[in-house]
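Visitor: Predicted model, plus sequence, below.
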Amino acid sequence: MDALVFKTLRRFVKTGTLTITTANGVTRSFGDGAGPAVAVRFRTAAAQRRVLLDPELRLGEAFVDGDLIIEQGAITELLELLLSQEQNDAAPITTKILSRLRFALRRRVQKNGRQKSRRNVAHHYDLSSKLYKLFLDEDMQYSCAYFERADMSLDEAQQAKKRHIAAKLLPGRHARVLDIGCGWGGLALYLAEAFDAHVTGITLSSEQLEFARGRAAAASDPARLEFRSQDYRDVNERFDRIVSVGMFEHVGVNHYDEFFRKCRDLLDDEGIFVLHSIGRSDPPGFTNPWIARYIFPGGYIPALSEVLPAIERAGLVVTDVEILRLHYAETLRHWRERFLARRTEAVDLFDERFARLWEYYLGVSELAFRYQGMMVFQIQIARRQDAVPLTRGYIEREERRLQAVSTTQPECESAQEHSCVAVG
């Protein structure tokens, strides 16, 4: 088995410096000697064999279970060394077979009905809010930030994200807004306070719901905010605006037509819908098996070629598409660094294994955006072609205005008046 491990690594690792000690105590180095050196040791032959045959799933398991010891460097440095290699044909035949099988079965594991969706959400989002407070920004935004400048802090970039989405949403004063997958309520509070809007936030997470309702009760006008435990399929009112940030990844390809048809039914004739989701630059694929098993069961990162046809079939109009490439990589870097700075608190909340699991999750996710074609897309959708201004200049002007006025009320009454485009 050692010989096969060494043969695979010689073919795969061309740059960097990787030293590996097998479970039998044999040590070899690979790469060109450049970059930070990483050294690892396998504690058991069984773990070594599993990683060789199915690295996408088993590498993370070996690290979390303590069967892969990082003796020099850190797990993120190991992951970067591996994921930054040029793609080649070095993977064992078993890995290739598993990849084909996972792609073939991807729709089966994405059958996210109401009960399964609620279980999937509880698996990740019903962890204690104390955990998320360790590494998120002050507003508890658990989605991609928007870095207008490279030197922005996480809090500044998350505030910029909310402005960016609001500028595309163009809610008039007193607009009725639906936030699908509202999280801890930060975006809903922002829209309610900045636009005097009435915002209904829905979530399947009991932990997030309790937190968001507590924030609403402390808001300047609690009557403008309503948070519900509700599946999007069970909402029946009409809304002037719909926004969904970081929830679409949990819908599942099988349900895209259902999702967009429902959003069409919920959206007013002159309404606007902004969808913010992780996507892939590559053709359709399958969810990383480690992420699917331990972090986001039922989750899937779509290609735009899977999303846009479903929007068309629902009879909706795409009015704008924007790709945020490395913004989530930077967001995850901030989260990872903040988590590591308070790692002992995570161990106290849960245990050492849990801390290793989250260290791996944040690291492998960051590097997927840097090296594996992951990105974020924002799609602005409407029922009518004239729902938004003719050119995109209004977005930047509205962002500048929102930044200038902070939490003061906008003067615009509706997107149709185009008065939400004050010169900044």
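Guide: In hand now; what should we look at? Remember, it's a predicted structure, so these values are computed and weren't measured experimentally.

Visitor: Please count neighbours and contacts with C-alpha atoms only from this point.
Guide: Will do.

Visitor: Off-centre distance for the helix or strand residue 320 falls within?
Guide: Using DSSP states H and E, residue 320 sits within strand 317-324. Distance of strand 317-324 from the chain centroid (Cα atoms, centre = their mean, to the nearest Å) equals 18 Å.

Visitor: Which elements pack onto that strand?
Guide: Judged by 3 or more Cα pairs under 8 Å, 6 or more residues apart in numbering; DSSP states H and E, strand 317-324 is in contact with strand 374-382.

Visitor: how far off strand 317-324 does the strand it packs on point, in degrees?
Guide: 160 degrees (axes from the mean of the first three to the mean of the last three Cα atoms, to 10 degrees).

Visitor: Show me what strand 374-382 is packed up against.
Guide: By 3+ Cα pairs under 8 Å, 6+ apart, strand 374-382 packs against strand 267-280, strand 317-324, helix 327-341.

Visitor: do that again at 7 Å, thanks
Guide: strand 267-280, strand 317-324 (3 or more Cα pairs under 7 Å, 6 or more residues apart in numbering; DSSP states H and E).

Visitor: Now do stretch 205-218: distance to the chain's middle.
Guide: Relative to the centre of its chain, stretch 205-218 is centred 21 Å away, using Cα atoms, centre = their mean.

Visitor: What are the buried residues along it?
Guide: Buried residues in stretch 205-218, counted by 16 or more other Cα atoms under 10 Å: 205-209, 212-213, 215-216.

Visitor: Same list (the helices and strands packed on strand 374-382) but as TSV, adding distance to residue 129.
Guide: Below are the helices and strands packed on strand 374-382 laid out as TSV (distance: least, Cα to Cα, whole Å):
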stretch	distance to residue 129
strand 267-280	22
strand 317-324	27
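
Visitor: Okay, strands next: where are they in this protein?
Guide: Secondary structure of the chain, counting by DSSP state E: strands at 17-21, 27-31, 37-42, 68-72, 176-180, 198-203, 225-229, 239-245, 267-280, 317-324, 374-382.

Visitor: Quick one: closest of these to residue 366.
Guide: Closest of the strands of the chain to residue 366 is strand 374-382, at 9.3 Å (criterion: Cα to Cα).

Visitor: ok, and here's another one to check against it:
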Amino acid sequence: MWDKLLDGMLRGFVKTGALEITDADGKVSRYEGGPGPQVGLRFHDQGIARGILTAPDMTLGEGFMEGRITIDGDDLDGLHAFLAMNVAQSGDLWWRRAIQTSRLARRRLDQWNPASKARSNVAHHYDLSASLYDLFLDADRQYSCAYFRHPDMTLEEAQAAKKAHIARKLCLEPGMRVFEIGSGWGGMALTLAQDYGVEVLGVTLSTEQLDWSRARAEAAEMADKVRFELKDYRAVKGQFDRIVSVGMFEHVGVPHYREYFDTVRDRLTPDGIALIHTIGRATPPGSTSPWITKYIFPGGYVPALSEMSTAVEKSGLYPTDVEVWRLHYAETLRHWYDRFMAREEEAERLYDARFVRMWRYYLKASEMSFRHAKQCVFQMQLARQQEAVPLTRDYMSS
């Protein structure tokens, strides 16, 4: 019965490319649409068909992690490109509408991130072994979208270009006080202090990141200019000339957007400037894949611009610039995936083969979401006064 139901579902789903499935009994079924990726899947137990019908995202992700689903030629690129392209065309299918309705109904619960829960969510991902991130990040440990001003840039060059671009948008002057919400491994804070002469307070909820950042500041003899604290951004007091937040807003959760932007407003001086850099969706509001929520980013959500803008409007902040980066994150993730695969054996020694398959699935699914599923990056520059930044954008050019 489940095989017949899955067959009917896939015949309506596949509009681009081709999918060939070999089930546990050796039966082969093929589904074809227009030109696109050609993918072959092999199911190694009888429960896969039922799982895909009831929870497709979770079943595919867990099935690949556990080896119960394999891909012909190990073609993760092809699988995720195929899925992203067809999901984008499947909104009118009743079962896709039912899945989305169910996810939207749970959205506020899944994204409820008070300070105590936010800390445990962060620990799930960012308190993994430091050696894991050494496998695929640049030396500065920038774990956010790089800025490929030129297509032949190395990852290191593109990450440096990202930091420089953000610094220009902040209109920094020596001696300014900067508040970084979500300071990662300290690279942004140290760059701003060393290259622009500012003082930075960075906060994180990751103990691993905190220890790493403090050690870097000491080694660079910058501890008097750069301070890192294990603290929720909502607990910080005082005012700052500038606020920067890169890759943290995805962890805020829609129920907390107004609280977040109210905090940004309250922490800014009257003539202050904030720069919020976040993954975004170029679609109406949606929901997070349950597989991503369970295994990668609990409490995480990629916002629509309309959701951010509504909260900004209510906070009283003035949007002085909004920039959209399109394929920059796809290229960043391609670099990360290639670096990870080059050191796959080291990753397996750190954890195990299941973890490696999980991480590969995450990196490649993320890349294809930027290539085919209308994900992008928003950089939103905000101020309390419209005169806080120059009238034209010339100051952003190098």
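Guide: Received it, and whenever you're ready, just let me know what you need. Keep in mind it's a predicted model, so treat the numbers as computed, not measured.

Visitor: circling back to that earlier point, please name whichever of the strands of structure 1 is nearest to residue 128 of structure 1.
Guide: Nearest of those (Cα to Cα): strand 198-203, 15.7 Å.

Visitor: mean shift between the closest one and structure 2?
Guide: When structure 2 is superposed, strand 198-203 of structure 1 averages 0.6 Å from its matched positions, counting by mean Cα distance after the TM-score superposition for structure 1.

Visitor: so that strand versus strand 225-229, what angle?
Guide: Going by the same axes, to 10 degrees, strand 198-203 of structure 1 makes 20 degrees with strand 225-229.

Visitor: Please state the offset of strand 198-203 of structure 1 from the chain centre?
Guide: Between the centre of strand 198-203 of structure 1 and the centre of its chain there are 20 Å (Cα atoms, centre = their mean).

Visitor: For that strand, list every residue counted as buried.
Guide: Those would be 198-203, for strand 198-203 of structure 1 by 16+ other Cα under 10 Å.

Visitor: Tell me where the longest helix sits in structure 2.
Guide: Counting by DSSP state H, the longest helix found in structure 2 is helix 353-372.

Visitor: what comes into contact with stretch 28-38 of structure 2?
Guide: Outside stretch 28-38 of structure 2, the residues within contact range by Cα atoms under 7 Å, 6 or more residues apart in numbering are 11, 14-22, 78, 81-82.

Visitor: show me what contacts the closest residue to residue 186 of structure 2 other than its chain neighbours?
Guide: Nearest non-adjacent residue to residue 186 of structure 2, counting by Cα to Cα, 6 or more residues apart in numbering: residue 213, 4.7 Å away. If a contact means Cα under 7 Å, 6+ apart, then residue 213 of structure 2 has 185-186, 228 as its contacts.

Visitor: what's the answer for residue 252 of structure 1, then?
Guide: With Cα under 7 Å, 6+ apart, residue 252 of structure 1 has these contacts: 110-112, 299-300.

Visitor: circling back to that earlier point, please identify which of the strands of structure 1 is closest to residue 354 of structure 1.
Guide: Among the strands of structure 1, strand 68-72 comes nearest to residue 354 of structure 1, with 15.4 Å by Cα to Cα.

Visitor: what's the angle between that closest one and strand 37-42?
Guide: Strand 68-72 of structure 1 runs at 150 degrees relative to strand 37-42, counting by the same axes, to 10 degrees.

Visitor: Provide a complete list of residue ranges assigned to helices in the stretch 51-200 of structure 2.
Guide: Remark: helices assigned in the stretch 51-200 of structure 2 by DSSP state H, counting those that start in this stretch are 56-66, 76-87, 94-110, 115-126, 130-134, 155-170, 187-196.

Visitor: Just the buried residues of the fifth one, please?
Guide: Using 16+ other Cα under 10 Å as the test for burial, helix 130-134 of structure 2 gives 132-133.

Visitor: One more: the last one?
Guide: Within helix 187-196 of structure 2, the residues that qualify as buried are 187-193, 196, counting by 16+ other Cα under 10 Å.

Visitor: which one is residue 13 of structure 2 nearest to, not counting chain neighbours?
Guide: residue 90 (6.3 Å).

Visitor: returning to what we had before: any chance of TSV for the buried residues of helix 187-196 of structure 2, columns distance to residue 376 of structure 2?
Guide: As requested, these are exported to TSV (distance: Cα to Cα, whole Å):
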residue	distance to residue 376 of structure 2
187	23
188	21
189	24
190	26
191	25
192	25
193	29
196	28
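
Visitor: Specify which member of those is nearest to residue 145 of structure 2.
Guide: For the buried residues of helix 187-196 of structure 2, the nearest to residue 145 of structure 2 is residue 188 (12.8 Å; Cα to Cα).

Visitor: ok so, going back, columns distance to residue 178 of structure 2 on top of the helices of the stretch 51-200 of structure 2, output as a markdown table?
Guide: Listed next are the helices of the stretch 51-200 of structure 2 as a markdown table, based on distance: least, Cα to Cα, whole Å:
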| stretch | distance to residue 178 of structure 2 |
| --- | --- |
| helix 56-66 | 40 |
| helix 76-87 | 39 |
| helix 94-110 | 31 |
| helix 115-126 | 22 |
| helix 130-134 | 26 |
| helix 155-170 | 10 |
| helix 187-196 | 9 |
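
Visitor: out of those, nearest to residue 317 of structure 2?
Guide: Between residue 317 of structure 2 and the helices of the stretch 51-200 of structure 2, the tightest spacing by Cα to Cα is seen for helix 155-170, at 15.5 Å.

Visitor: what's the mean deviation for that closest one versus structure 1?
Guide: Following the fit onto structure 1, the mean deviation recorded for helix 155-170 of structure 2 is 0.4 Å by mean Cα distance after the TM-score superposition for structure 1.
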